[in-house]
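J.: Return atomic coordinates for the entry below.
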Amino acid sequence: MSEFWSFITERYPDILLALRQHLTISFSAVILGTIVAVPIGILLVYNRVGWINSVVFFIANLFQTIPSLALLAILIPLLGIGVKPAILALLLYSLMPILRNTYDGFQSVDKGVLNSAKGMGYSAAQTILKIQLPLSLPYIMSGIRITTVYIISWATLASLIGAGGLGQLIVSGLGVNKPEMIFIGGIGAVVLALVADGLLGLLEGWLTRRYRQTRSAAV
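T.: As a prediction, this is how the structure comes out:
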């Protein structure tokens, strides 16, 4: 135990650096994945060509089936090593849960509510922003929360291509046989995932209340 606390005291700048790198990689991937997946999910709801939806979901699901190390290896010849290929790989992994939940959320909105909005003269954009988005927000946030937890876990592998993060502590600890480094890296990723999930849960509750208040005022 004394070695454990000594390591934290002596190497806390390195630990903070690894944590910052891990946060940067993970949340960059989740944010970019959300920016890409949510609009695509909404477009698929309004798409009337069935095979396009099937192709998009197939491609998004295909990324989920590629092993993490294999995907990183594929991206190295294209982007080299470091942060960029790590973020891109994690972004690709984030697409399916957010895309699926966005699509399912919009599909779950009661048709009667949509007909009422149409009868009141709402445009397609107004219906999306004021009706469908507030009602599907719990689905979307659930997808983002699940994705964030997974991405924080998978980001530990980014250290293998020189992107740093908490995984660097684990790899270095294995290399020099220092259990305290392995423990700090592993438990750090777990705590970070739990904290992120809790904060996103609070954000989900706040956004849901806010959007529903806006919808009530509009309708």
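J.: For the rest of this, base every contact and every neighbour count on C-alpha atoms.
T.: Fine.
J.: Who are the packing partners of the longest helix seen in the chain?
T.: Secondary structure assigned by DSSP state H gives helix 2-46 as the longest helix of the chain. With contacts taken as 3 or more CA pairs under 8 Å, 6 or more residues apart in numbering; DSSP states H and E, helix 2-46 sits against helix 83-107, helix 133-154, helix 166-176, helix 179-218.
J.: Can you list the buried residues in the third one?
T.: Spelled out, it's helix 166-176. Neighbour-count burial for helix 166-176 flags 166-171, 173 (criterion: 16 or more other CA atoms under 10 Å).
J.: The longest one now?
T.: Of the residues in helix 179-218, those buried by neighbour count under the rule 16+ other CA under 10 Å are 180-182, 184-186, 188-189, 192-193, 196-197, 200-201, 204, 207-208, 211-212, 215.
J.: Ok, the second one next?
T.: Burial within helix 133-154, assessed by neighbour count using 16+ other CA under 10 Å, is assigned to 133-145, 147-154.
J.: now it against helix 83-107, angle please.
T.: 150 degrees (axes from the mean of the first three to the mean of the last three CA atoms, to 10 degrees).
J.: where's helix 133-154 relative to the chain centroid, distance-wise?
T.: Taking CA atoms, centre = their mean, to the nearest Å, one finds helix 133-154 lying 7 Å from the centre of the chain it belongs to.
J.: Not counting sequence-adjacent ones, nearest residue to residue 44?
T.: residue 53 (6.0 Å; CA to CA, 6 or more residues apart in numbering).
J.: so the one you found makes contact with residue 43?
T.: No - using CA atoms under 8 Å, residue 53 is not in contact with residue 43; the gap is 9.5 Å.
J.: So those two - more neighbours on which side?
T.: Between residue 53 and residue 43, residue 53 has the larger neighbour count (other CA atoms under 10 Å), namely 16 against 13.
J.: element containing that one, please.
T.: helix 50-65 (DSSP states H and E).
J.: Next, the structure of the following sequence, for comparison with the previous one:
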Amino acid sequence: MSLDNFVNYLVTEKAKILSLLAQHVELTVVAIILAILIGVPLGIFISHFKSVRKYVLGVINVVQAVPSMAFLGLLVPVLGIGSTPAIFMVILYSLLPIVKNTCTGITGIDKGIIESATGIGLTPRQILFKIQLPLALPVIMAGVRISAVSAVGLMTLSAFVGAGGLGYLVFSGVQTVNNTMILAGAIPACILALCVDFIFSKIEIVATPTGITQNKSKKARKEKEYRDPKYKARRNKVIGVATALVLLFIGCGRYFYSSFAEKETIVVGSKDYTEQLILGNMYADLLEEYTDYNVERKLNLGTTVLWNSMVEKEVDVCVDYTGTILVNIMKEQPNGTSDDVYNHVKECISKNYDLQLLDPLGFNNTYTLAMEQDVAKKYNINTYSDLAKYSDEFVLSPTLAFENRDDGLPGLEEAYNMNFKDVKSMDGSLRYQALTSGKAQVIDAFSTDGLLEKFDLKVLEDDKNYFPPYYAAPVVNKDILEKYPELEEILNKLSGQIDEETMIKLNYKVDELGQSPEKVAHDFLVEKNLIK
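T.: Below is the predicted model of the structure:
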């Protein structure tokens, strides 16, 4: 990756990057403010009630110990997709520094000061607001700054649940081995974290009462300024303006979101890899071209998250694969031709999930196994049966989903009597890097992956036809079709338009040539005269 390529990407994709940055800022600001509003009162509460302190801190510590991705996955069935679970997750992970520092700051105050305040007749409320909170403020603000900076990084995970943000660029870049895209998301996130820390450091200085500062030399230099009534008035004005701007920013965001939501909206979803991002953008573009409805893109979702979102009617349209639905959702094994599988899946999801499977796009994106050309040639491996003879000498690096799916590694090992030396699972393009670096000798892939062409890999033949047909087709909620019956004809415009060779080329444009999924999708539709 060269500096010129990075700069060119920033220039050409500046609108997208700024949009994702704005989403990231809004999500982070909301999460931080809510974490403060919850954490500070909770810290005050446990500082005064020692009997419950260890239980509250224990629960918060347990939350911190749970992996953030796992916690986010647990929240999706309860809170759905979008900004809500992302904000909720960040709030929970931000509470510990705020709660603990608030409690420590208050309980660490010299008891003599509290006794003196009580002796002159101050009420507990007056002691809290006039003595304890001002004295504890530097410690509290230290916890807030830690939480605020951490929140910026944690919010990148919001991309997994369709909330947008800079994580979309980071994870899309990982999926496609696009370091430029990764940096385009990571660098603004780092800058944002530094800005957040700087802002809160200034708020800490301005908000800390006169005489309470840990930097004695600085205090001595500015003591006169702190005592100046004009400075105090200016400080209060700064705090007021900053608060007003934050509230205005959030209010405007909520207003535009509400205005958007009041209109007829169709939500298009996709899974979290290149092909799905391309197809998701294609259907979104078609809907924008042929309807006047608002089209919301909830792309880059996990496989399970996307299906659950379709069932819960939080996503209206997505592309899925007949084999995936048959084996993973219906828990059945393929029986009959690809048309038999398609018709069976269509009937089943219509009856059991209130979803409708529309016409197939035309390509079969089945699972396959791939190796480097020289390794396959050395062992004369062309088929899965050939691989089985040497599997105990090789390390397999599959995706996490493939390792755990019934139609993935467990069934494959049984069908071909494979026994790999080791299995090192990793998602996205990382497994391709493991292959080319020699850390692994075999990976799983989709037959239409552009990365297969990019890395010039040997695709092995499934000589026992273990994998079922994975024909891609749009899945739509029946409710949305009943409400907008014209959608079926619009979505079926892609029927039969994309074969395996075409899909490989489209994926290759993203994975190797560095084009964005949005551009590849749009250019294809224009080329096919499906949009202008």
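J.: Can you give me the TM-score here?
T.: Superposed pair, TM-score by TM-score structural alignment, normalised by the length of the first structure: 0.92. Supporting alignment: 212 aligned residues with a CA RMSD of 1.6 Å.
J.: circling back to that earlier point, list the buried ones in the helix or strand following the helix holding residue 53 of the first structure?
T.: Downstream of helix 50-65 of the first structure, the first helix or strand assigned by DSSP H and E is helix 68-79. By 16+ other CA under 10 Å, the buried positions in helix 68-79 of the first structure come out as 68, 71-73, 75.
J.: Quick one: average offset of stretch 91-98 of the second structure versus the first structure, please.
T.: Averaged over the aligned pairs, stretch 91-98 of the second structure sits 0.7 Å from the first structure after superposition, using mean CA distance after the TM-score superposition for the first structure.
J.: what residues does that stretch touch?
T.: 31-32, 34-36, 38-40, 43, 57, 60-61, 63-64, 140, 143-144, 146-148, 150-151 (CA atoms under 8 Å, 6 or more residues apart in numbering).
J.: let's see 6 Å
T.: Contact with stretch 91-98 of the second structure is made by 31, 35, 39, 64, 143-144, 147, as judged by CA atoms under 6 Å, 6 or more residues apart in numbering.
J.: Pull up the gap between the residue nearest in space to the middle of the first structure and residue 181 of the first structure, please.
T.: Centrality entry for the first structure: nearest residue to the mean C-alpha point is residue 30, 3.3 Å, by CA atoms, centre = their mean. Between residue 30 of the first structure and residue 181 of the first structure the computed distance is 27 Å (CA to CA, to the nearest Å).
J.: go on, residue 46 of the first structure?
T.: From residue 46 of the first structure over to residue 181 of the first structure (counting by CA to CA), the distance is 50 Å.
J.: for residue 5 of the first structure, same thing?
T.: In terms of CA to CA, residue 5 of the first structure sits 11 Å off from residue 181 of the first structure.
J.: average distance between stretch 53-61 of the first structure and the second structure?
T.: Looks like 0.9 Å for stretch 53-61 of the first structure (mean CA distance after the TM-score superposition for the first structure).
J.: buried residues in that stretch?
T.: Buried, per 16+ other CA under 10 Å, within stretch 53-61 of the first structure: 53, 56-57, 60-61.
J.: Any chance of JSON lines for the residues you listed, columns distance to residue 94 of the first structure?
T.: Formatted as JSON lines, the buried residues of stretch 53-61 of the first structure follow (distance: CA to CA, whole Å):
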{"residue": "53", "distance to residue 94 of the first structure": "18"}
{"residue": "56", "distance to residue 94 of the first structure": "14"}
{"residue": "57", "distance to residue 94 of the first structure": "13"}
{"residue": "60", "distance to residue 94 of the first structure": "9"}
{"residue": "61", "distance to residue 94 of the first structure": "10"}
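J.: now, which of those residues sits nearest residue 122 of the first structure?
T.: Using CA to CA, residue 53 comes nearest to residue 122 of the first structure of the buried residues of stretch 53-61 of the first structure, at 25.9 Å.
J.: What's the match for the closest one in the second structure?
T.: Applying TM-score structural alignment, one finds that residue 53 of the first structure aligns to residue 53 in the second structure.
J.: So that match is in contact with residue 44, correct?
T.: No - counting by CA atoms under 6 Å, residue 44 is not a contact partner of residue 53 of the second structure; they are 10.3 Å apart.
J.: could you dump the buried residues of helix 166-176 of the first structure to a markdown table with distance to residue 93 of the first structure?
T.: As requested, the buried residues of helix 166-176 of the first structure are arranged in a markdown table below (distance: CA to CA, whole Å):
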| residue | distance to residue 93 of the first structure |
| --- | --- |
| 166 | 19 |
| 167 | 18 |
| 168 | 21 |
| 169 | 23 |
| 170 | 22 |
| 171 | 22 |
| 173 | 27 |
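J.: Looking at those, which is nearest residue 122 of the first structure?
T.: residue 166 (48.5 Å).
J.: quick one: contacts for that closest one?
T.: 18-19, 156, 185.
J.: which residues of the stretch 201-350 of the second structure fall in helices?
T.: 216-227, 229-262, 274-290, 303-311, 322-324, 338-352 (DSSP state H, counting those that start in this stretch).
J.: winner for burial among those?
T.: helix 322-324 (a mean of 26; mean count of other CA atoms under 10 Å).
J.: what range in the first structure does that one sit on?
T.: Under TM-score structural alignment, there's no match for helix 322-324 of the second structure.
J.: what separates stretch 83-103 of the first structure from the chain centre, distance-wise?
T.: That offset, for stretch 83-103 of the first structure, works out to 6 Å (CA atoms, centre = their mean).
J.: and if you look at stretch 148-165 of the first structure?
T.: With CA atoms, centre = their mean, you get 13 Å for stretch 148-165 of the first structure.
J.: residues making contact with it?
T.: 18-19, 21-22, 26, 81-83, 86, 166-168, 193.
J.: Specify which member of those residues is nearest to residue 127 of the first structure.
T.: residue 26 (32.3 Å).
J.: Following superposition onto the second structure, what is the mean distance for the longest helix of the first structure?
T.: Mean deviation for helix 2-46 of the first structure: 1.2 Å (mean CA distance after the TM-score superposition for the first structure).
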